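S.K.: What follows is a predicted structure for the sequence shown.
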Amino acid sequence: MSSTRRTLLAAGLAAAGTVALGAAAPALAQTRRKLRFGVGPLLPTAEDTRKAYMPFFAHLAKELNADFELFATTDWAGMAVAMGAGQLDLAWMGPWGYIIANNSTGCTALATVKYDEKPFYHAIVIGRPDLKVTKFPIDTKGLRMSFADVGSTSGWLVPTWYAKEVWKIDPKTHWKYTEGATHAANEMAVQAGQADMATDFDRNRNAMIESGRVKPGSNKILWTSAPLPNDAIVVPKGTSQAVIDQIQKIVTAITVEQAKTLLPAHYTGFVKADHAAYASIEKAGIAVGKIKAKA
């Protein structure tokens, strides 16, 4: 997201003139406020994301006896800026987006979403179906590789960390490297032959195949990461423990049956979480030099 877009997002959020969730905690059940919720670039467009996640945030606001506004950002950095500026009361963030925001603002994860009843997923690298790859990434030197936005866990952080710490390569010289694409764009680029390989995550690939946007045989998985924690529900620094406990109770009470109407396909509820649940993501961020270790 450009600095201009971030400024516009900040202005829009500030214009809401709402009361922060943490500040309203003592009278949570007695007063009705307008809460500011945010969701990152989880689907191809911000409007797609907003529509898909609106039922969940509407449910949360109802349980908190509040009105709400929902803002969908086009990159994770914009979410961190908004959270740091005190313009969001709660956000649904990707793991790396959360760690970026936590490192700069001190915001806190309180729950992790379950996907098909699992609180984890995997980063993947997909490739053209005709590629002959016996050993990844050695056999792919010189091919066209598309990484996702630098705020993406599976599309940038994790493969960058693997390249540095495990594969011992420089991705920008080992491949004909580009970065900054959305996950959907990466899938489409490989299918269209515009890239030989691209980063993604297993949940997104499966969803795009199910929706018909990607043909099952249009790519193959060349590499799969170790399990990674799913998306986080995040509140700003200073949010009281009473409010954190209340939100945890609301989201973890969502049943598999309720999730069918409140959450996008395959999401089945939440488990309690805290910052420690995302320690592996934080470690990777420090290793690749994108964040600094806390004193």
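M.R.: Cool, the structure landed. In this text, all values refer to a predicted model and were calculated from it rather than measured experimentally. Numbering: from 1, shown residues only.

S.K.: contacts, neighbours, all on C-alpha from now
M.R.: Fine.

S.K.: Mind naming the longest helix for this structure?
M.R.: helix 46-63 (DSSP state H).

S.K.: quick one: it to chain centroid distance?
M.R.: Helix 46-63 has its C-alpha centroid displaced from the chain centroid by 15 Å (Cα atoms, centre = their mean, to the nearest Å).

S.K.: Contacts for that helix next, please.
M.R.: With contact meaning Cα atoms under 8 Å, 6 or more residues apart in numbering, helix 46-63 is reached by 35, 37, 39-43, 67-68, 70-74, 247, 250-251, 261-264.

S.K.: Can you show me the strands along this protein?
M.R.: Assigned strands in the chain, in chain order: 34-39, 67-72, 90-93, 108-115, 120-121, 123-127, 144-148, 176-181, 197-201, 220-224, 228-229, 232-235, 267-272 (criterion: DSSP state E).

S.K.: Give the closest residue to Y177 in space, chain neighbours not counted.
M.R.: Nearest residue to Y177, sequence neighbours excluded (Cα to Cα, 6 or more residues apart in numbering): M145, at 5.0 Å.

S.K.: correction: I99
M.R.: Distances taken as Cα to Cα, 6+ apart put E282 closest to I99, at 6.0 Å, once the chain neighbours are dropped.

S.K.: ok, second structure coming up, stack it against the first:
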Amino acid sequence: MSIRSFGLYINFAATHTPYSERVLQQGHGNCPPGKLVPDPHHRSMKELQIMNRRKFLAVSMASAGALAAPAIVSAAGKPVIKVGLGPQQPTQADTLRVWEPIYNEIAERVGARLQLNVANDWAGIATALSNEQVDLSQMGPWGYVLARNSGNARPICVMLVDGKPVYHAIIVARPGLELPSFPESAKGMSMQMLDVGSTSGWLVPTHYLKSQGIDPKTFFGQYAEGASAAAAQMATAESQVDLATGWDTHRNTMIRNGTIREDSNVVVWKSDPLPNEVVAVRSGLDPDMSAALQKAFVELRDEIRQQLPEPYSGFEATTHEPYAVLETMGRDLGVLRS
């Protein structure tokens, strides 16, 4: 689940400034619109984590301690809960507008003051939580696994979509593409994946392809990572690429909103059920505060729950167990330490 890869992950100085999104339709450099453009700033997972740590340290110093310990006491005597969100909406301002009322309610329920920040992509949220630079994050499943692996982050709630705690990764094809069998018939075609912090847009499809003996970077004629979920769907709908990754909930939302039609692209592969987005807390957060936060999410008032953007319908208490399958995938791919 991702919007952009490898930017400055949390913009504390300008949380209302829209982030830049690399949209495939616009072209890049000498490459015309409709062509896949590998990200010139692509980093390995290890390089990404090192780079992110340095950026966050710089931001921390510039923010005069804004990311210090969570129990910062305000003038009113309330602790400050620092919440980090991924790019849930098209811009940071949109994400704040949608989610701030929800998290204000949560903060009020636990007797805290809210500090809400929006990251540019999902990988950055994992870095912030594992480094204990935020207290709580609403994040993709793979991002949570990364944060647990590197910083012992703890899940407290899973997000419900239409009342269910699961969703599916998908691969879609442009309309009219001749594809008798997948993945065998896709050799030499163009593939657009999302950023490496995305569960359904990178981890799960990459693991599936490698389980079939396929290295995506050499199997496909053109291969790129780092597109937003919306841009990847649109690229197939407009026949700019042959194949793209994504997830069913997002595609269904685009169809419901009229952004694409059901026949704008074709689902050629669907994963087994995957655990939905997770609300996780940093490892050092007080257990009593963690329990209070979990209770606040699960018991969210109906009038606040109704403000959740479609297709979210609420929160349910969870543990690490549903996410262990993603941990296994990460180890299989060599991006998680044993």
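M.R.: Right, received. Where do you want to start? These numbers come from a predicted model, not from an experiment.

S.K.: For the residue nearest to I99 of the first structure, give its distance to T153 of the first structure.
M.R.: According to Cα to Cα, to the nearest Å, E282 of the first structure stands 10 Å off from T153 of the first structure.

S.K.: how about the helices in the first structure?
M.R.: 3-15, 46-63, 76-84, 95-105, 158-162, 171-174, 183-191, 202-211, 241-252, 256-262, 279-287.

S.K.: can you put those helices in TSV and add mean neighbour count and distance to I138 of the first structure?
M.R.: Shown next, in TSV, are these (neighbours: other Cα atoms under 10 Å; distance: least, Cα to Cα, whole Å):
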stretch	mean neighbour count	distance to I138 of the first structure
helix 3-15	15	38
helix 46-63	17	36
helix 76-84	24	31
helix 95-105	23	27
helix 158-162	22	13
helix 171-174	15	9
helix 183-191	22	19
helix 202-211	15	22
helix 241-252	16	43
helix 256-262	15	42
helix 279-287	18	22
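
S.K.: Distance to P229 of the first structure for those helices - can I get that in CSV?
M.R.: Output for these, formatted as CSV (distance: least, Cα to Cα, whole Å):
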stretch, distance to P229 of the first structure
helix 3-15, 27
helix 46-63, 19
helix 76-84, 17
helix 95-105, 7
helix 158-162, 12
helix 171-174, 24
helix 183-191, 18
helix 202-211, 12
helix 241-252, 16
helix 256-262, 19
helix 279-287, 8
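
S.K.: closest one to Y115 of the first structure among these?
M.R.: helix 202-211 (8.3 Å; Cα to Cα).

S.K.: so how far is the closest one from its chain's centroid?
M.R.: Distance, centroid of helix 202-211 of the first structure to centroid of chain: 16 Å (Cα atoms, centre = their mean).

S.K.: what does it contact?
M.R.: Under the contact criterion Cα under 8 Å, 6+ apart, helix 202-211 of the first structure has outside partners Y121, H122, A123, I124, H183, A184, E187, V214, K215, P216.

S.K.: Equivalent analysis for stretch 274-291 of the second structure, please.
M.R.: By Cα under 8 Å, 6+ apart, the residues outside stretch 274-291 of the second structure that reach it are 70, 110, 129-130, 132, 134-141, 144, 151-161, 165-169, 322-323.

S.K.: so it corresponds to what in the first structure?
M.R.: Structural correspondence for stretch 274-291 of the second structure: residues 228-245 of the first structure, per TM-score structural alignment.

S.K.: Then stretch 168-184 of the second structure?
M.R.: The aligned range for stretch 168-184 of the second structure is 122-138, by TM-score structural alignment.

S.K.: And for the matching stretch, what's in contact with it?
M.R.: So stretch 122-138 of the first structure is contacted by 139-140, 153-155, 158-159, 167, 187, 190-191, 193, 196-203, 217-228 (Cα under 8 Å, 6+ apart).

S.K.: List buried residues within those.
M.R.: Neighbour counting by 16 or more other Cα atoms under 10 Å classes 140, 153-155, 158-159, 187, 190-191, 196-202, 218-223, 225, 228 among those as buried.

S.K.: What does E321 of the second structure correspond to in the first structure?
M.R.: Aligned by TM-score structural alignment, E321 of the second structure pairs with A276 of the first structure.

S.K.: Measure how buried that match is and give me the count.
M.R.: By other Cα atoms under 10 Å, the residues close to A276 of the first structure number 10.
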